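Participant: Give me a model of this one.
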Amino acid sequence: MLRIVRSCKIYQNVNWLDENIYKCSYKCVRYAVNLSYKVLQQIIGTPSDIAPPLCILHDLLSNKKQWNSIGKTINNLTKRPVVIVDLRNHGMSPHTSSHKYEEMAIDVQNLLKKLSVDKAFFLGHGIGGKTAMCIALLAPKVVAGVMIIDVSPASSPKQFDELYSDIFTIMKKITFKNETKLEATQARIRKELKESLHDDIVMDLIISNVVLKSDLTIGWTCNLDVLIRNFNNMTSFPKRLKGNTYHGPTLFIGGQLSEYLPSVVNLAYRVHGKQDLDNPIIILHGLLGSKRNWESMSKKIVHVTNKTVIAVDARNHGDSPHHHSHTYPELASDVKHLMDSLSIKKADIIGHSMGGRTGMVLALTEPASVSRLVVVDISPISTAGVLNDFIPNVLKTMKSISFDGINDVNKAKAYAKKLLQSKSINADTIGFILMNIGVTPYKTVGWSCNVEVLSKYFIDIANFPNMSGKKYTGLTLFLGGGESPYIPQEDINGIKTLFPKAELKYIEDAGHNVHADSPTEFLQIVTRFLLLN
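Facilitator: Next up, the predicted model:
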């Protein structure tokens, strides 16, 4: 049975380890505040009888009310007590002149002591996630495990600064005119903001901070001026905790389209031509391909354009690291990470198939980084049936091939070729697949591509992610094979919704691997496009 109580002790007969709470300086403890909180399901017992409670810590400008529904669901599913907290300067918790992560960590530890809890799990979102990480690093004995939602201790994206700077600017302009009716005030503010603010999520976030206060006036429930003054403290993780380690269970959960929790890998690449990284050409291969497939074409493009060409191995392919995930936003982030590491501000992108969709996502999410975009035989609108039917069978066959006991790459290729031929796969495709046999990251002979992960994420590979509302207005060329079904002509209207300046061309008699089937015509069309003024 669910029960909500305002103040209680979750556990009785607990010997609190006081030393856990005083890991910070005296100054931090001296300024600790008594947080407002809600406990779901009071259970009387001892820690040996009951699972450690879950403590939920919200993000900037949020509060415990917004986590009430999730807290109830977790409580019902796990039968674990849940404590939902208002951080200092938020919700119903006290306002104070300072707002640092170490201080917020001490606030929460004080609350656990008040509730006679000697150990808890923590779920923290945004600044609540950083607060949970601080607790784990400062007082690991009180932490049973941490779940961090969409925030990193290592970096803070520029979007965080930009978003909240805009929100704070909007909130500072809002005035309260001695109003006494909360709903009417919220409706007035919503109406005023609609003209300049078109993001419903941001709108709701702002409105949720308009409350009837204890003195019966209407105003901000958050301490707006202090949050603005201390904003720099929230954008970075405390440097003094560098070197501290938490060895307990830790789960980071990020949004696929979010940049708050990067999940990038350091891609393998090869530079062709002069080492001039001012607006180079970056080539992204297709599924089960590698930079080796583009070796000859890369050199030809260098010769014609006199520009630097960088051929890249995608994650889980070629010489690039294997990773447990494989989505287009992640692949695009990998490419952006490579560009940043090489100090490349803008580049022309050529992407084939999977690489084409990666290039499209990069252009839509980081348009300032893409000078021109060439998409080779793949559409963001539809998926060819052959992709859904044929590739899963190829991956299944690859997974079934064991290279145990084979220590020679050539012998492994001969063995795999025989098995692939028995599956009635054509010779060209077999040759393409066999290029994936080599020395694995584990120093054994086998598939250089991550067949398990590619199989697991095939649906993500076969479908273009939802990019509604985004546009890339740079010059874009879609180049399809005349004998390929991968870019239907009827997709052009949908393509132009995302890429208004897109043009669509076909090379007759070419299949899906346009650059290999008709290399001369491919080179002519692509280089002419890239050299346009």
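Participant: from here on, contacts and neighbour counts on C-alpha atoms
Facilitator: OK.
Participant: what about the residue lying closest to K399 once chain neighbours are set aside, neighbour count?
Facilitator: Excluding the flanking residues, the one nearest K399 by C-alpha to C-alpha, 6 or more residues apart in numbering is V451, at 6.4 Å. Close neighbours of V451, defined as other C-alpha atoms under 10 Å, add up to 19.
Participant: was I right about V451 contacting L395?
Facilitator: Yes: taking C-alpha atoms under 8 Å as the definition, V451 is a contact partner of L395 at 6.6 Å.
Participant: returning to that earlier point: quick check: the residue nearest to K399 vs K158, distance?
Facilitator: 35 Å (C-alpha to C-alpha, to the nearest Å).
Participant: Do I have it right that N388 meets A462?
Facilitator: Yes: N388 lies in contact with A462 (C-alpha under 8 Å); the separation is 6.9 Å.
Participant: Of those two, which one has the most company?
Facilitator: Between N388 and A462, A462 has the larger neighbour count (other C-alpha under 10 Å), namely 18 against 15.
Participant: Contact partners for the more buried one?
Facilitator: 383, 387-388 (C-alpha atoms under 8 Å, 6 or more residues apart in numbering).
Participant: R270 now?
Facilitator: 291, 310-312.
Participant: ok, V375 - contacts?
Facilitator: V375 neighbours (C-alpha under 8 Å, 6+ apart): 350-353, 356-357, 359-360, 476-479.
Participant: who wins for neighbours among those?
Facilitator: That'd be M360 among the contacts of V375, by other C-alpha under 10 Å, with 32 neighbours.
Participant: Would you mind naming the helix or strand containing that one?
Facilitator: helix 354-365 (DSSP states H and E).
Participant: counting contacts, what elements does that helix pack onto?
Facilitator: If you count contacts as 3 or more C-alpha pairs under 8 Å, 6 or more residues apart in numbering; DSSP states H and E, helix 354-365 packs onto strand 281-284, helix 328-341, strand 347-352, strand 370-376.
Participant: Alongside the first, I'd like the structure of this one:
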Amino acid sequence: MARALRNKPGLHLLTRFLNSPSPVHLHGSTRTLETLAYEEVRASTDKPYNLTAFVLHGLLGSGRNWRSFSRNLASTLSNSSPSIEWRMVLVDIRNHGRSADIEGLEPPHDMVNAANDLADLIKARDWAWPDAVIGHSMGGKVALQFAESCARGDYGESVVYPKQLWILDSVPGEVNSENSDGEVEKVLQTLQSLPSSVPSRKWLVSRMIELGFSKSLSEWIGSNLKKSGEHETWAFNLEGAVQMFNSYREKSYWSLLEHPPKGMEIAIVRAENSDRWDSHVIHRLENLANQGGDGDEGKFSIHVLPNSGHWVHVDNPNGLLEIVAPKLASVRPDSS
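Facilitator: Purely as a prediction, here's the structure:
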């Protein structure tokens, strides 16, 4: 599909890499507040965008992990409706990617503050509120927290709810470590035991494999290194990420799914082969989706992505596109 996009006349894929230092006066202070780092992906520069989706990565990832999928999604949506131009904003969540180097993103490092960062970015850039938010794994819970905070009025009276929320292979309730194989915990504990800088990516991958992790997981961890002099160091703030993972496990958003704000649709995509889901959680989601609404609240739906494990954008990106794109294509800009 990417080859076909490159060969299509007149189609320009725009990717902008941006840190977002914005002078913001907080409580009389004149210090500069730097908001989250992000990247923009659009299908064309020939016309202005009129819809925006935020794309949120998972634990130990970064926005760039979702670059390929976001390009294809933006292009698919542009082709389906020439009058609509989507902008995908690939955010580096606090403690991750280029946001790991940004000062001023103070603790506690939890879902509430990760969602607050999104609102701060919107306000600092003087953007309209996003029409959709797409979040994978931990990013899914940040998306749910953002929606909950919007509905609660935490961001002020000018807030506009996202019309669609896409939660990709992210369990919406509390995550009990006793019901999982503990792989994430093992990875975090292992990374904490390693030196903060390592000789090379090859060394790290070999070490992780020696410790019993799969080659694919070890190589993915290795992809999250950055050059620091003659050595490599983490492209994330490890201790901050650990705190965020603990918050991810503890937070529950069942009440939001049961009572979505009017005008919002929350869609959960469960990967068919994912090991994140307990049967009782699946049953509860299916019952909730079958209840329907009375018109006074928003909507909830659940979708199953076949032939995919947890890494939905890698295992079956085309299948994910087929689920997400048609619904997003129904979104229309607010009339001005």
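Participant: Export the helices and strands packed on helix 354-365 of structure 1 as CSV, with columns for distance to T185 of structure 1.
Facilitator: Shown next, in CSV, are those (distance: least, C-alpha to C-alpha, whole Å):
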stretch, distance to T185 of structure 1
strand 281-284, 53
helix 328-341, 40
strand 347-352, 49
strand 370-376, 45
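Participant: Tell me how far whichever residue in structure 1 pairs up with L60 of structure 2 lies from G355 of structure 1.
Facilitator: In structure 1, the residue paired with L60 of structure 2 is L288, using TM-score structural alignment. Counting by C-alpha to C-alpha, the gap from L288 of structure 1 to G355 of structure 1 is 11 Å.
Participant: The two: which has the busier surroundings?
Facilitator: G355 (27 against 22).
Participant: show me what contacts the more buried one?
Facilitator: G355 of structure 1 neighbours (C-alpha under 8 Å, 6+ apart): 283-287.
Participant: and if you look at K227 of structure 2?
Facilitator: With C-alpha under 8 Å, 6+ apart, K227 of structure 2 has these contacts: T233.
Participant: Surely it forms part of a strand?
Facilitator: Yes: counting by DSSP: H, G, I helix; E, B strand; the rest coil, one finds K227 of structure 2 located in a strand.
Participant: got the contact list for the most centrally placed residue in structure 2?
Facilitator: Nearest residue to the geometric centre of structure 2 (C-alpha atoms, centre = their mean): L56, 1.5 Å. Residues near L56 of structure 2 by C-alpha under 8 Å, 6+ apart: 63, 90-93, 133-136, 139-140, 142-143.
Participant: Not counting sequence-adjacent ones, nearest residue to the residue mapped onto N50 of structure 2 from structure 1?
Facilitator: The equivalent of N50 of structure 2 in structure 1 is D278 (alignment by TM-score structural alignment). Distance criterion C-alpha to C-alpha, 6+ apart; nearest residue to D278 of structure 1, sequence neighbours excluded, is I344 at 6.6 Å.
Participant: can you give me the helices in the stretch 351-500 of structure 1?
Facilitator: 354-365, 385-400, 409-421, 427-434, 451-456, 458-462, 492-498 (DSSP state H, counting those that start in this stretch).
Participant: For those, please prepare JSON lines with the additional fields distance to M297 of structure 1.
Facilitator: Output for the helices of the stretch 351-500 of structure 1, formatted as JSON lines (distance: least, C-alpha to C-alpha, whole Å):
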{"stretch": "helix 354-365", "distance to M297 of structure 1": "15"}
{"stretch": "helix 385-400", "distance to M297 of structure 1": "24"}
{"stretch": "helix 409-421", "distance to M297 of structure 1": "25"}
{"stretch": "helix 427-434", "distance to M297 of structure 1": "16"}
{"stretch": "helix 451-456", "distance to M297 of structure 1": "26"}
{"stretch": "helix 458-462", "distance to M297 of structure 1": "24"}
{"stretch": "helix 492-498", "distance to M297 of structure 1": "26"}
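Participant: W127 of structure 2: neighbouring residues, count only.
Facilitator: So W127 of structure 2, with other C-alpha under 10 Å, has 11 neighbours.
Participant: er, T440 of structure 1 I mean
Facilitator: 17.
Participant: Let me see the contact set for the residue nearest to I437 of structure 1 when sequence neighbours are not counted.
Facilitator: Computed as C-alpha to C-alpha, 6+ apart, the closest residue to I437 of structure 1 that is not its neighbour in sequence is W447, at 4.6 Å. By C-alpha under 8 Å, 6+ apart, the contact set of W447 of structure 1 is 436-440.
Participant: Looking at structure 2, name the residue matched to W447 of structure 1.
Facilitator: In structure 2, W447 of structure 1 lands on W234 (TM-score structural alignment).
Participant: what does D313 of structure 1 give?
Facilitator: By TM-score structural alignment, D313 of structure 1 lines up with D92.
Participant: Its match: neighbouring residues, count only.
Facilitator: 25.
Participant: Is it correct that it is in contact with R98?
Facilitator: Yes: with contact defined as C-alpha under 8 Å, D92 of structure 2 reaches R98; the gap is 6.4 Å.
Participant: about what we covered before: so the helix holding M360 of structure 1 aligns onto which residues of structure 2?
Facilitator: So helix 354-365 of structure 1 sits over residues 138-149 in structure 2, by TM-score structural alignment.
Participant: That stretch: average distance to aligned residues in structure 1?
Facilitator: Superposed on structure 1, stretch 138-149 of structure 2 shows a mean distance to its aligned partners of 0.7 Å (mean C-alpha distance after the TM-score superposition for structure 1).
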